[in-house]
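Enquirer: kindly return the folded structure for what I paste below:
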Amino acid sequence: MAQRRALVVRGGWEGHRPVEATELFIPFLERGGYAVRVEGSTEIYADAAEMAATDLVVQCVTMSQISTEQVAGLRAAVVAGTGFTGWHGGIVDAFRASSDYLQLVGGQFATHPGKEPCERHGGEEDNFLSYRVNITDLGREHPITTGIADFDLLTEQYWVLHDDLVNVLATTTHPTREWHPWHRPVTSPAVWTRLWGAGRVVVTTPGHSPDVLAHPSVRAIVERGMRWATRTASA
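Expert: This next block holds a predicted model:
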């Protein structure tokens, strides 16, 4: 059996520590028998031969821009069976201006509600809330999340805009507080999969920083998502 090939693409906003975050998972991939290539830009997405030979793309690129040729190359690879996965802003807050990219992923970061205004002091902790990730009925049966119980985090809680082609494995609910403009609790997907052509997409919204990614449940979901998204024999 040919060795599986993983492509790690990282960069963008440094606040999500793209190098440190991805370095957490490269040893996992190598232990799993993947040949890992690391790139610091999305230029490689336009290399059709390289993308066709890639079984899994792990992306951690927050915000930034992507060219028409690059996003077309990524989409073509996923349609042909290359897996695509990532976490937090590295996948759902990437390339805001590219509608083709947003359609591929199936969801877009909108905001992360903050603490009560009087508790904010101007740092990133202003947006760190205690919240629960709830595994859905589908998630309790899916290989990525089976056996994982609902769990609590203290970090950014992503509010995500999404379509109904996503298969939601876990959710999180944003409560309403007196300083919020919304009038009822809002539930967002926290983990989802998406089938796109012959390819598989996996998104995990927790992952603001390496300590969150090191949480046992978050890490298990990310690592299982990598395995599940990897090109299958049917692709």
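Enquirer: drop to CA atoms for contacts and neighbour counts, all remaining ones
Expert: OK.
Enquirer: OK, contacts around the residue positioned nearest the centre of the chain?
Expert: Nearest to the geometric centre of the chain sits residue 87, at 2.7 Å (CA atoms, centre = their mean). For residue 87, the contact set (CA atoms under 8 Å, 6 or more residues apart in numbering) comprises 59, 60, 203, 204, 205, 206, 207, 222.
Enquirer: hmm, which two among these are most spread apart?
Expert: Farthest-apart pair in those is 59 and 206; separation 14.3 Å (CA to CA).
Enquirer: to compare against the first, here's the next sequence to fold:
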Amino acid sequence: MTQRRALVVRGGWEGHRPVEATELFIPFLERSGYAVRVEGSTEVYTDAAELADTDLIVQCMTMSQITAEQVAGLAAAVVAGTGFTGWHGGIVDSFRASSDYLHLVGGQFATHPGVQPCDRSGGEADNFLPHSVTITDLGREHPITAGIENFDLVTEQYWVLHDDLIDVLATTTHPTREWHPWHRPVTSPAIWTRHWGAGRIVVTTPGHSLDVLEHPSVRTVIERGMVWATRTASAS
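Expert: Here you go, the predicted model:
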């Protein structure tokens, strides 16, 4: 059997610890039989031959910029069957100026609501809220999330703008609070998949910090998502 090839693309805003975060998962990929290549730039997305030989792209690149040529190369690879996955800002708060990237992924970080203003100190914990991740009916049957129960986190709770071409495996609901301007609870997708051409995309929105990535349910979802997104035989 030909060895599967994974490409880890990392960088961008250092607050999400792109090197340390991806290093948590590279041993899993290697144990699972992947040859892993690591790149610190999206320039690799213009290398059509390299991406054609890549079965899975794991991206951890918060904010940053991407050229039209690079996003076109990434999208073409996914359409041809290369899997694409990532977590938190490394995939849904990437390349804010690129509508083509947003179209590929199907959802975009909008905000993470904060604690009551009088309790804020100016640090990242101002945006850490206790919240639940709720597995959907589809998620209870899907190989990525099957057997995982609803779980609670205290971290950033992503509010995501999205289209309806995503298959939502888990959600999280933002309640109404007196200091917020919305008037009814808002439910955002927390984990989703997307079929794009012959390729598969998996997005996991929890993952702001290493401790969240090491949460057993979050880590299991990310690892299963890597395997599920990987190029299938029919896409080869």
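Enquirer: what about the strand ranked longest in structure 1, how far off from structure 2?
Expert: Longest strand in structure 1, counting residues (DSSP state E): strand 186-196. On superposition with structure 2, the mean distance recorded for strand 186-196 of structure 1 (mean CA distance after the TM-score superposition for structure 1) is 0.1 Å.
Enquirer: what packs against that strand?
Expert: Packing partners of strand 186-196 of structure 1 (3 or more CA pairs under 8 Å, 6 or more residues apart in numbering; DSSP states H and E): strand 159-162, strand 167-174, strand 199-204.
Enquirer: helices and strands around the second one, which ones?
Expert: Here strand 167-174 of structure 1 touches strand 129-135, helix 137-141, strand 186-196, going by 3+ CA pairs under 8 Å, 6+ apart.
Enquirer: mean distance between the strand or helix carrying residue 76 of structure 1 and structure 2 after superposition?
Expert: Assigned by DSSP states H and E, residue 76 of structure 1 belongs to helix 68-79. Superposing on structure 2 and averaging over aligned pairs (mean CA distance after the TM-score superposition for structure 1), helix 68-79 of structure 1 comes out at 0.4 Å.
Enquirer: ok, now stretch 219-229 of structure 1?
Expert: Mean for stretch 219-229 of structure 1 is 0.1 Å (mean CA distance after the TM-score superposition for structure 1).
Enquirer: any idea which of the helices and strands packed on strand 167-174 of structure 1 gets closest to residue 14 of structure 1?
Expert: strand 129-135 (21.3 Å).
Enquirer: check the gap between the closest residue to residue 175 of structure 2 other than its chain neighbours and residue 115 of structure 2 for me.
Expert: Spatial nearest neighbour of residue 175 of structure 2, chain neighbours left out: residue 185 (4.5 Å); criterion: CA to CA, 6 or more residues apart in numbering. Residue 185 of structure 2 is 16 Å from residue 115 of structure 2, where distance means CA to CA, to the nearest Å.
Enquirer: okay, the two: which has more neighbours?
Expert: residue 115 (17 against 11; other CA atoms under 10 Å).
Enquirer: for that one, what are its contacts?
Expert: Here residue 115 of structure 2 is in contact with 126, 127, 128, 129 (CA under 8 Å, 6+ apart).
Enquirer: with residue 174 of structure 1 instead?
Expert: Taking CA under 8 Å, 6+ apart, we find residue 174 of structure 1 in contact with 157, 159, 185, 186, 187, 188.
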